[in-house]
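1. Sequence and computational prediction follow.
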Amino acid sequence: MAQGEPEAEILLNTIESQTLAVIDRLNRAILMLVTGQPTVSGYSAMVGTLRPSFDQIAQYAPRWGDLIPDAPHIRAELAYLLSQRGPLDRLQTPHLWAALGLDQESVRQIYQSRYGDLPSSERTRPTAAAAPKTEPPSLPWIDASLFQSLQNELQPIYLPSGKALFRQGDPGDSLYLISNGRVKVVVGEGETAKTVAEFGQNALVGEMSLLSGGNRSASVYAIRDSELFRLPKASFERLVEHHPRLMLEVAKVISTRLENATSGKPRADQALSLAVIPAGDGADLGAFCDQLVESLRTHFDCAHLSRAHLDSALGEGIVDAPLGTLRESRLISWLAVQSELYPCLVYSADPTLTEWTKRCIRQADRVLVVGEGRGTPDLNPIERALFEGDSFHPEIRKELVLLHQGGQAPQHTQRWLAHRQVADYHHLDPHNRAHFDRYARFLVGRPLGLVLSGGSVRGFAHIGVLRALREAGIPVDIIGGTSAGSLIGAQAAMGWDDVRMEQENKALFKNVRRLIDLTLPVTSFAAGKGFSSLLKQIFGDHLIEDLWIKYFCVSADLTAAQLRIHRTGLIRRYVRASSAIPAALPPVLDDGHLLVDGGLMNNLPVLPMVEIIKSGTVIAVDVSNPFYTADGAYNYGDPENGDSLPFGKVLRGRVLSRTLVTPSLVGILLRCLEIGTINMESVQIPKVDLYIRPPVDDIGSGDVSSMDKLIQLGYETAHQQLKGWKGRPPA
């Protein structure tokens, strides 16, 4: 076997894979531009299923040329292999000629000594080059010439992590399609800079400039190494001149994107790249990744890439290949192909800070830092490089995942969070598939959030809704609530099912009188000790961050005049704050701020939920307090005319069985809380995917004896609505 022949055969396979990957990325970019989707019916990715033609290899030589090592024997052998498939000629295939280095004397001599003279431009005259057989997807209005023109006009761009694609104020002279990677959109500069959006694979960026030509309204930076295609405005206008319908189709895509952006419900990611590294003493990353991949496959194709997987596919030690070598080029090309084959890749890092670990982090949209919940929370060397070093982009999204063996209740999460600045954290039982399914929904942007309103005793209807959700097989991934909703929501987040909730709450609220500890009405009518004692009995010293299911509750900050969203801290403390009806219960003093019932500002906290889960599904349950719609329903007199409602009149009305209709003190207080939410309904309800309002209006706000009826009404209403619900998210 001639020197360089084995390497050349391996290299040719790599070149073929790289060429197909480039063609596939280009096809998908064109489809994104003209349809808004990276694929259409009847189109299957070419990667891994076809062999590229000689014309295609020659056309895209600039994209794979850097794979060829500076070794004359390998170049000569590769030239011979390619010459068996098409003519090598300086004029007909200039890119291929240059990539092979056929002008180098050393390469020509080796080739001639083995196979004779190279073809020359004098002996092989150029002819009209046939269009590459890219097998474009079939669309009713796009012909092969337009598809080929788009392929020729789209310019590939490589954008390293941290680099700017364009800056705010730059001329808007082109649009970009993200083939692979992730970028962030930033408005403002310096201390005023704010990240307003992130975009990943198959997204359009800067598309408005294609129509307006105005200056950029924001800056765009790469969060990780990214590959994009650029379409200059001049190129687009030239294409539209010959294909007028192109403008209409692209305008449709841009219009749809604008509608999605203004709907308040951003779309979930269509591609995902995750790096999994150890936290603290580490965990079994292989088993974790295998289970996570299985759950992610519910949403799209996903592959697990680890040192062991790559050793098996490409040969032992491939991940340790030195920079700039043929083996490293093969590794890079193979990884690029995987990103085309699979919308989701999970990179499992080594337990130490190796080159493979670094590559995993650089390839990722987000990094999952996985540790044992009962382990040591100190940073390990990999984490120090990630959180404290400058080797990686500081804004790459990082999430903490703590595993709890045997389903042991999470504890001491704050110790882990104190050492790590992460965007989010999750608790998983490593042997519970439902936990991995839940986390997968968060990762792909499709969690289900349940919002529970306040409503005093009517809040027990939430238990019935939870029962209906359980029976329908609809898992809840995050719960948010106000007042009574915060109480029931926290119980569900602790892991109580609806059966236990019903039993426990019946026992807890059997003697409701113990909760009414009247006091001198300086701050409130009740001292609140009874209610606080009840909450401690339920929640003990458990913290919100230690809950299995993610949870938040809201309170109204009287000091700062704003809504407070509580996602960490003592559960009982913030449920107490969320339920502190002004004048009825004293405010909770929190770091010098007075916190009262969240219903004062948002009795149905849909907006906070949407802000947390972004593109997920929201179910809202509203059991807010009813009230008469007109003053004519009351007959106790008009104070403006000198009428009054003395105790004697009330007593006589009762004794003489007269019909005396009056607003109750508690009813007035509750309605004061809900007025703000009523005014927010026009903003919040359109953001809800399923709105459930059990018919509980005829049940008094303090009627604890109606708990069974409330639970049943909640169940029946939710059960009926869930039966025909078309917006049900995937499990």
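-> Nice, I can see it. Numbers count the residues shown, from 1 in each chain.

2. from here on, contacts and neighbour counts on C-alpha atoms
-> OK.

3. list the contacts for residue 333?
-> 14, 17-18 (C-alpha atoms under 8 Å, 6 or more residues apart in numbering).

4. Same question for residue 164.
-> The contact partners of residue 164, by C-alpha under 8 Å, 6+ apart, come to 219-222.

5. Stretch 311-325: end-to-end distance?
-> 17 Å (C-alpha to C-alpha, to the nearest Å).

6. Can you tell me how far residue 210 is from residue 173?
-> 7 Å.

7. Can you pull the residues that touch both of these two?
-> Here residue 210 and residue 173 share the contacting residues residue 233, scored by C-alpha under 8 Å, 6+ apart.

8. Looking at those two, which one has more neighbours?
-> Each of residue 210 and residue 173 has its neighbours counted (other C-alpha atoms under 10 Å); residue 210 has more, 23 against 20.

9. name the element residue 589 belongs to?
-> Assigned by DSSP states H and E, residue 589 falls within strand 588-590.

10. Run the chain-centre distance for whichever helix or strand comes after that strand.
-> Per DSSP H and E, the first helix or strand lying C-terminal to strand 588-590 is strand 593-597. Distance, stretch centre to chain centre, for strand 593-597: 32 Å (C-alpha atoms, centre = their mean, to the nearest Å).

11. other SSEs contacting strand 593-597?
-> When contacts are defined as 3 or more C-alpha pairs under 8 Å, 6 or more residues apart in numbering; DSSP states H and E, strand 593-597 packs onto strand 550-557, helix 571-578, strand 588-590.

12. which ones are touching residue 278?
-> 285, 349, 351, 369-371, 382-383.

13. Quick check: closest non-adjacent residue to residue 691.
-> residue 620 (5.0 Å; C-alpha to C-alpha, 6 or more residues apart in numbering).

14. Work out for me the element the one you found sits within.
-> Secondary-structure assignment from DSSP H and E places residue 620 in strand 617-621.

15. The structure to be compared is supplied as follows:
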Amino acid sequence: MRVQPNLVLPIAAMMVQRMSPLVRQIDFALEWMLVEAGKALYRQDSKPQNVYIVLNGRVRSVLLAQDKKRRELIGENGRGEMVGLIEVLMEMPRQSTTIAVRDTELAVIPSGLLNYIKWRHPRVVSHLIHVLSQKIYGTMQNTLTNGVGLAMPLADDEFQDQATVINKNLSTVAIVAASDDVPLDAFTCELVHSLIAIGPTLHLTQQLIIDRFGVSAFESINDYRLSAWLGQQEELHRIVVYQCDKQLTPWTKRSLRQADCILIVGIGWKEAVKGSVEKEIERIAVRAQKELILLHRMGSLKPKGTAEWLKERNWCTFHHHVRCPQRVFQNINLGCLNDYTDLLEPDPDPTTDFARMARFLTG
């Protein structure tokens, strides 16, 4: 396109000609929307006007109880999922408030377009009913097995739920060190190695981004270019792992902004300290779910001191104890991640704690 820009219009005209009239009408009616992290997509009891499809990002639906003092998590929706369909089809007020967990791009389907499609193509309604049935059935299954929905005081800033439903369809995970002595390179390589066995996985670091975009990658002038590339990687991979720096660098801030889930990694037998990045997470009230990972040696006995770690982090949704092979603690500072990757077995052991973590993160 850059070499021969005169081809753009003929190609566009050819594509439009190949589209059916219905597709052209839908394309004309659809809108694009960007919701910043923490902002509401819609609020409970409001009039439904649109259905939304998550293109990139994550949203969380919360129900406000009748006493106005407690909230209940309805669920979270990630890339490719539809939001707000039930209320539009049933012509009823919004049953929950839906908030962007992180910066989220959505396709907006006006209710008028949906009604037009139902009138012209009734078969579409059958498919929508099938989609709704699957969603309702999935919610029922989660309620029976996990007890989805945990009430909480309205005064709390962060909603934390103990149901695994919020781990459904995670696209991005940021990994943060609780202290400078955490072997973050090794931990991330081990986790990514287990994730690759489940699906396409991308491991991103500050150095990789600089190698690709140059030292000015994190300047505001390149923000759109970097955001577009990161969004493309989410489409190409089952999960993208952002390895944060141990200091609050521009790359770390970017990683936290992109994360559906934040893993805070500490060494289980050491003091329950808080790093500078953790303090920033608290300060800016990041809404992504946060989980504590405590590392242990392979032959360690029953973990101790977990309460002290959790006492300082009451905003953690889950905590995990992970037994690590000795090589994790022998390679605290690596010159190159490939050096550590060469130490890994071709096929990861599915019985390890890292494999368990990978299954947990991918639902």
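-> Nice, I can see it. All of these numbers come straight from a predicted model, not from anything done at the bench.

16. Give the aligned range of the following helix or strand past the strand holding residue 620 of the first structure in the second structure.
-> Next along the chain after strand 617-621 of the first structure, taking DSSP H and E as the criterion, comes helix 647-655. Aligned by TM-score structural alignment, helix 647-655 of the first structure falls on no residue of the second structure.

17. State the next helix or strand along the chain beyond helix 647-655 of the first structure.
-> Counting by DSSP H and E, the next helix or strand C-terminal to helix 647-655 of the first structure is helix 665-684.

18. what does that next one correspond to over in the second structure?
-> Going by TM-score structural alignment: helix 665-684 of the first structure matches no residues.

19. Report the buried residues of that helix.
-> Within helix 665-684 of the first structure, the residues that count as buried by 16 or more other C-alpha atoms under 10 Å are 667, 670-674, 677-678, 680, 684.

20. Next: stretch 431-447 of the first structure.
-> Quick answer for stretch 431-447 of the first structure (16+ other C-alpha under 10 Å): 431, 435-447.

21. Counting residues, name the longest helix you see in the second structure.
-> Criterion DSSP state H: the longest helix present in the second structure is helix 123-146.

22. buried residues in that one?
-> In helix 123-146 of the second structure, counting by 16+ other C-alpha under 10 Å, buried: 125, 139, 142.

23. where do the helices sit along the second structure?
-> 8-18, 21-29, 85-90, 111-120, 123-146, 184-196, 206-213, 223-236, 250-258, 276-283, 306-311, 326-330, 337-341, 353-361.

24. what number of residues lie near the residue mapped onto residue 73 of the second structure from the first structure?
-> In the first structure, the residue equivalent to residue 73 of the second structure is residue 195, according to TM-score structural alignment. Neighbours of residue 195 of the first structure under the rule other C-alpha under 10 Å: 13.

25. ok, now which ones touch the closest residue to residue 195 of the first structure other than its chain neighbours?
-> Leaving out its chain neighbours, the residue that sits closest to residue 195 of the first structure by C-alpha to C-alpha, 6+ apart is residue 186, at 4.4 Å. By C-alpha under 8 Å, 6+ apart, the contact list for residue 186 of the first structure reads 193-197, 218-221.

26. which one in the second structure is aligned with residue 186 of the first structure?
-> Aligned by TM-score structural alignment, residue 186 of the first structure pairs with residue 62 of the second structure.

27. can you count the residues close to the nearest residue to residue 223 of the second structure once chain neighbours are set aside?
-> Spatially, and ignoring its direct neighbours in sequence, residue 223 of the second structure is nearest to residue 217 (7.6 Å; C-alpha to C-alpha, 6+ apart). Residue 217 of the second structure has 19 neighbours, counted by other C-alpha under 10 Å.

28. Widest-spaced pair of the contacts of residue 278 of the first structure?
-> 285 and 383 (14.8 Å; C-alpha to C-alpha).

29. about what we covered before: which part of the second structure matches the strand holding residue 589 of the first structure?
-> Going by TM-score structural alignment, strand 588-590 of the first structure lines up with nothing in the second structure.

30. how about that strand: buried residues?
-> residue 588.

31. How about stretch 258-272 of the second structure?
-> 258-268, 272.

32. and those residues, which of them are in strands?
-> 261-267 (DSSP state E).

33. which residue is nearest the centroid of the second structure?
-> residue 260 (2.3 Å; C-alpha atoms, centre = their mean).

34. What separation is there between the residue lying closest to residue 132 of the second structure once chain neighbours are set aside and residue 282 of the second structure?
-> In this structure, residue 132 of the second structure finds its nearest non-sequential neighbour in residue 86, 7.4 Å apart by C-alpha to C-alpha, 6+ apart. For residue 86 of the second structure, the distance to residue 282 of the second structure (C-alpha to C-alpha) stands at 35 Å.

35. who's more crowded, those two?
-> Neighbour count, other C-alpha under 10 Å: between residue 86 of the second structure and residue 282, residue 86 has more, with 18 against 12.

36. picking that back up, please identify which of the contacts of residue 278 of the first structure is nearest to residue 135 of the first structure.
-> For the contacts of residue 278 of the first structure, the minimum distance to residue 135 of the first structure (C-alpha to C-alpha) is 37.4 Å, reached by residue 349.

37. can you count the residues close to the aligned partner of the closest one in the second structure?
-> Under the alignment (TM-score structural alignment), residue 349 of the first structure pairs with residue 244 in the second structure. Counted with other C-alpha under 10 Å, residues neighbouring residue 244 of the second structure total 25.

38. So for residue 244 of the second structure, what's the nearest residue that isn't a sequence neighbour?
-> Excluding its sequence neighbours, the residue lying closest to residue 244 of the second structure (C-alpha to C-alpha, 6+ apart) is residue 252, at 4.8 Å.

39. Alright, that wraps it up for me.
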